[in-house]
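Peer 1: sequence below, structure please.
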Amino acid sequence: MPALTTTSDGFLLHGEPFRIISGAIHYFRVHPDQWADRLRKARLMGLNTVETYLPWNLHEPEPGTLVLDGLLDLPRFLRLARAEGLRVLLRPGPYICAEWDDGGLPAWLISDPDIRLRTSDPRFTDAFDRYLDQLLPPLLPYLAANGGPVIAVQVENEYGAYGDDTAYLKHVEQALRSRGVDELLFTCDQANAGHLTAGSLPGTLSTATFGSRVDEHLAALRAHQPEGPLMCAEFWIGWFDHWGGPHHRRSAETAAADLDRLLSAGASVNIYMFHGGTNFGFTNGANHHHTYVPTITSYDYDAPLTESGDPGPKYHAFREVIARHAPVPDEPVPAPGPKLPPTTVDLDHRAPLLPYLRTLDGGTRTQDPVTMNELGVHTGHVLYRTTVPTAGDGLLHFGGGVGDRAQVFVDGASVGVLERERRDETLPVRVPHSGAVLEVLVENQGGVNYGPRIGAPKGLLGPVTFQGAALDGWECRPVPLGDLGAVPFGPSGAATDSVPAFHRGTFEVDVPADTFLSLPGWTKGQAWVNGFHLGRYWNRGPQRTLYVPGPVLRPGANELVLLELHATTGTRAQLTDTPDLGPEGQ
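Peer 2: Predicted coordinates for the structure are as follows:
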């Protein structure tokens, strides 16, 4: 029997009245050594529950594998939540949205262009079933029925915004039930009649998502579901940012007032986000409505707990609101955590990218360029290389465009950039001689995480022509970024040419603490500290610093590596004690 059950207007936990006051923390966006700190701060704000998605694409990076360690050690996260006295809501998908690469669907699965995602297509449901066969056995001990913290599990995610295949939702429900998930199941949809109807499942609790107009949205949920608990499963108290857009902020006062309205109505709530964290590495998603726009590295979300885990204005305001409706621990609000003293890092070693890649074995040779998906490359960059048989001025045309951003070089010299965001397909170039080498460095800037374009291919998307003639005989090479120790660094010297290059420097730390990487004068690329992939930087903004978790630092010498894709006006970076996520906007 599930530990959490429903009445005509609320929940019972082990037979006693219980209101869910929850906040979202995605374990995979937080350094594992900081999980306990974030969970303690959740309890101290007055939360009795935390919620998290599960990213299928990271837990099963290749078919038949299961990763449950490091950032993905969900059993450890659940043990820490239980030790803190917190309940847990699990949202295993298969689709999670979450501003996450491809909405959490594995690239190896969606590379099949004919698969019908999030439907009863057996190619999709069979893959999810096999994933659950691996995933659920190590998680079952953490269900509330077995003494664990997990009190409810979500079926799919905002499905009403995508489809209306009720048989598919029933399959997901039965896939969970048949593998031992006896806890309460729920669906979650935007609070309008169409989405709630398409995304609901008879016999499963319906919940809603919204960030304002509380009375109106609760009324829509009640009209859809005349009996049962009212719950906002995603109470949006901030928002995410795209590269080139503003930094979104929402006032603590308005968010707290809406939280008070929710709780005064007797509803349960999951605050999205309580602590946003970071899109480390290549994990950020993207949106594509009118055009493609990738999400930034920070997932701060203007949440109560900042990206670096410090209580912000919403933390204090929400704690006061929660105290009017439920017990709040009689303990002081945590102080901001220590920060590293401001530090300058000299990146005095360098390795140009293209010459390095030309020395490597293992490229794939094809007559025509193929997509990253066809190469089995899920993230990062691919270098495409061929020769141009004709000299002169002309148009270089990329059939179908690029996914997502391409830097074009002729005989090693940069000749331009094409972006999916601008729908670029053509570049005027001068080819100096017959047989000139054409290289195209393509970056996957993140898979679309919402809507019908999930799984859109990356890389070169069609034939490439020059002066109308097709170019063939391609070498396609992934850029290896897993082992930076193989990069042949040498002293930077006075080199200032504007070519893609790795840069490396070291800095000393007395006592490790959180810090923020500032890169004035740098253009676009990736950053690593001691081999930990912090994520993307881009002077397009709005984000101007990258969060460096204290646990990735060590006493003594530390290493910073950048892959700068364009140019830099200097060879220094700054570690600061203050984040800069850019100018505000709405």
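Peer 1: going forward, measure contacts between C-alpha atoms and count neighbours the same way
Peer 2: Fine.
Peer 1: how about residues contacting the strand or helix carrying Leu418?
Peer 2: Using DSSP states H and E, Leu418 sits in strand 413-419. By Cα atoms under 8 Å, 6 or more residues apart in numbering, the residues outside strand 413-419 that reach it are 401-409, 424-427, 429, 499.
Peer 1: cool, and stretch 15-28?
Peer 2: With Cα under 8 Å, 6+ apart, stretch 15-28 has contacts from 3, 5, 10-12, 35, 42, 46-53, 71-72, 74, 77, 267-277.
Peer 1: go on, stretch 357-375?
Peer 2: Contacts of stretch 357-375 (Cα under 8 Å, 6+ apart): 107-108, 111, 378, 382, 384, 457-464, 471-479.
Peer 1: here is the second sequence; please produce its structure so I can put it next to the first one:
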Amino acid sequence: MTSFSLGDTDFLRDGQPHQVISGAIHYFRVHPDQWQDRIRKARVMGLNTIETYVAWNAHEPRRGEWDASGWNDLGRFLDLIHAEGLDAIVRPGPYICAEWHNGGLPVWLTGSVEGLRSSAADFLVEVSAYLRRVYDIVAPRQIDRGGPVVLVQIENEYGAYGSDRAYLEALVAVTRDAGITVPLTTVDQPVDQMLSDGSLPELHKTGSFGSRSAERLATLRRHQSTGPLMCSEFWDGWFDWWGGVHHTTDVATAAADLDELLAAGASVNIYMFHGGTNFALTNGANHKGRYLPLVTSYDYDAPLDEAGNPTEKFFAFREVIARYAPVPDELPAAAEAAPAFEVPLTPAGAWTDLAAPTSTTAQPETFDALGHLSALVRYDTELAGARGGLLVVDEVRDLAWVSVDDRVVGTLSRTRHDRAIRIPDGRTLSILVEDQGRVNYDHRLGEEKGLIGEITLDGAPVTGWRSTPLDVAAIAAEVGTEIDAELDTPAVADAADVLKTGPAAWTGSFTLDAPTDLFLDTMAWSKGYAFVNGFFLGRYWRNGPQRTLSVPAPATREGANRLVVLELENVVEPRAVFVGAPSLGDTEE
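Peer 2: Sure, this is the predicted structure:
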């Protein structure tokens, strides 16, 4: 079997110096049927290793319901890496950040356990059980057992969060007890305090940065006098948030920074090689004084774009890597335009009333108290004396549509720091609240969603709330089933009427000669969720920058295909437009 270890200045593979040239692919952001394609293209760019996080909340969204199949089949992903002749780096967290909702931690965990990311006993019990499940998959796939795994990371940028050495020691003990024998690493930004707080003497420190490589490597070396230097998150792009711009990095500059790293003899993990997509409701959020939910695309301006096509950055990085390591002669196929066509949409009626209240309480119940993992909860109450006035909510998490007697009055937005809205006289007050994405870093992990705190009308408390969770995927499936049953003679409302009524479901059908990648332009709509053949593409929002949703080929099929759109506001034009290439929005340039 092959050995992999730490030398005085290099990684050692069977005792020989080895430079890790890795790229990140998150299996949970890529359709499983496309894993092999993305891995193969990584090899063609010259990479010898693939890195992935493990998203706990993807594997165990509800406590005790562990899933390692399908999209969560980490073992198959690692086996495909091995079959391609590449090594693997596994980063199981438990916290991963990754711009992934709740930083990868399950909502049931963050809502029930104190002392997140610490040596608190209850937290360690849950984390240890999770890690043992992951290591049941990883341990037999280590390089010294004939598999691809060469490195395993402990926690993730912990120095930016805490300094609990007992916590890190407990993670190491669980990891070693589970049979992990490959070198263990940590990663932190090359800041003295973070590097000191985020690791242990027995763990190999690596850095995360995207520029000024020589300077950052020197800082890393000050904290670790021997062993290989490694940037295990070389940021070659960045992520986007709703209402912002599409972030890109200069290709030549990024390639020069990569060249500087490799010329110094450092190992590298390119973050990201292929970003993929925050399908369904998996996007995270930033909050540095202002809440900013992240978009559905995780293209990241990576060498392989969201749809898996090579970019200019792919070839620039390949040229750099070829100066330091063998690069295959083969080249990936050039991107081809996707089919472009339009589909008329048929209204399928209102959808935000397709569920019954689950509770009536004095105050609205949070998503967390309801055990609700989908995007929406509707809150309803009767107004005393049918009187309106100034409605004030302590805090909205994250976006709310306020209606009186089914007439939309306006919205309250966490991003805008809204708290108050004047409502007219009426009998029934309804507030539809959307969880736009859980913050994925720092001390806001696990914060509750919904209407938070007291609600008053002209200073008087408003009580007696009915809470109705809305599972958007289940509703879309119901709408899709109905339209299939009524395909020949659909009994639906007039489109002109639906355009005026606010939240409405829309359906469409289209035919393909074969499964193929598609790009769905959503700019004729306002805000909502889209599904193809039951596959949850994710969120769309006219707020931008993203204007197309990626439709992976395995979600389509030969022959008839079904599109379901759950619109929250207004469909400006009742049509679905499929375009030839992705459009992720304006850049800062």
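Peer 1: what's the closest non-adjacent residue to Pro106 of the first structure?
Peer 2: Nearest residue to Pro106 of the first structure, sequence neighbours excluded (Cα to Cα, 6 or more residues apart in numbering): Asn57, at 4.0 Å.
Peer 1: helices along the second structure, start to end?
Peer 2: All helices of the second structure, identified by DSSP state H, fall at 35-45, 56-59, 74-83, 107-110, 121-138, 165-177, 192-197, 213-222, 251-263, 312-321, 367-370, 472-485, 495-498.
Peer 1: tell me the contacts of Thr571 of the first structure?
Peer 2: Counted by Cα under 8 Å, 6+ apart, Thr571 of the first structure has contacts 346-348.
Peer 1: now do the same for it: its match in the second structure.
Peer 2: In the second structure, Thr571 of the first structure lines up with Pro574, judged by TM-score structural alignment.
Peer 1: and that match, how close does it get to Trp506 of the second structure?
Peer 2: 8 Å (Cα to Cα, to the nearest Å).
Peer 1: quick check: neighbours shared by these two?
Peer 2: 345-346.
Peer 1: count of neighbours near the closest residue to Glu84 of the second structure other than its chain neighbours?
Peer 2: Residue nearest to Glu84 of the second structure in three dimensions, not counting chain neighbours: Arg40, with 6.5 Å by Cα to Cα, 6+ apart. By the criterion of other Cα atoms under 10 Å, Arg40 of the second structure has 18 neighbours.
Peer 1: likewise for Ala257 of the first structure?
Peer 2: There are 15 residues near Ala257 of the first structure, going by other Cα under 10 Å.
Peer 1: OK, contacts around the aligned partner of it in the second structure?
Peer 2: Using TM-score structural alignment as the criterion, Ala257 of the first structure maps onto Ala256 of the second structure. Ala256 of the second structure sits next to no residue when contact means Cα under 8 Å, 6+ apart.
Peer 1: Ala256 of the second structure and Thr522 of the second structure, how far apart?
Peer 2: Counting by Cα to Cα, the gap from Ala256 of the second structure to Thr522 of the second structure is 36 Å.
Peer 1: repeat that for Asp497 of the second structure.
Peer 2: Per Cα to Cα, Asp497 of the second structure is found 21 Å from Thr522 of the second structure.
Peer 1: buried residues in stretch 195-204 of the first structure, which are they?
Peer 2: Residues of stretch 195-204 of the first structure classed as buried: 195-201 (neighbour count, 16 or more other Cα atoms under 10 Å).
Peer 1: which ones are touching the residue lying farthest from the centre of the second structure?
Peer 2: Most distant residue from the mean C-alpha position of the second structure: Gly385, 45.3 Å away (Cα atoms, centre = their mean). Neighbour list for Gly385 of the second structure: Arg427 [criterion: Cα under 8 Å, 6+ apart].
Peer 1: identify the residue of the first structure aligned to it.
Peer 2: Checking with TM-score structural alignment, Gly385 of the second structure has Thr390 as its match.
Peer 1: wait, Gly207 of the second structure touches Met230, no?
Peer 2: Yes: under the criterion of Cα atoms under 8 Å, Gly207 of the second structure makes contact with Met230 at 6.4 Å.
Peer 1: between these two, which has more neighbouring residues?
Peer 2: Taking neighbours as other Cα under 10 Å, Gly207 of the second structure and Met230 compare with Met230 leading, 28 against 24.
Peer 1: that one contacts Ser267, doesn't it?
Peer 2: Yes: the criterion here is Cα under 8 Å, and Met230 of the second structure meets it with Ser267 at 4.5 Å.
Peer 1: counting neighbours, what do you get for Ile421 of the second structure?
Peer 2: Ile421 of the second structure has 16 neighbouring residues, counting by other Cα under 10 Å.
Peer 1: wait, Pro32 of the second structure
Peer 2: That count, for Pro32 of the second structure with other Cα under 10 Å as the rule, works out to 17.
Peer 1: these two touch, right, it and Gly70?
Peer 2: Yes: at 6.9 Å, Pro32 of the second structure and Gly70 qualify as touching, with contact defined as Cα under 8 Å.
Peer 1: report the buried residues of stretch 347-360 of the second structure.
Peer 2: Residues of stretch 347-360 of the second structure classed as buried: 347-352, 357, 360 (neighbour count, 16+ other Cα under 10 Å).
Peer 1: equivalent analysis for stretch 7-15 of the first structure, please.
Peer 2: Buried-residue list, stretch 7-15 of the first structure, by 16+ other Cα under 10 Å: 10-11, 13.
Peer 1: stretch 569-588 of the second structure too?
Peer 2: 569-571, 574-585.
Peer 1: show the end-to-end separation of it, please.
Peer 2: 29 Å.
Peer 1: how far does that stretch sit from the chain's center?
Peer 2: Distance of stretch 569-588 of the second structure from the chain centroid (Cα atoms, centre = their mean, to the nearest Å) equals 21 Å.
Peer 1: since we're on the nearest residue to His287 of the second structure once chain neighbours are set aside, how many residues are nearby?
Peer 2: Spatially, and ignoring its direct neighbours in sequence, His287 of the second structure is nearest to Val439 (6.8 Å; Cα to Cα, 6+ apart). When neighbours are counted by other Cα under 10 Å, Val439 of the second structure registers 26.
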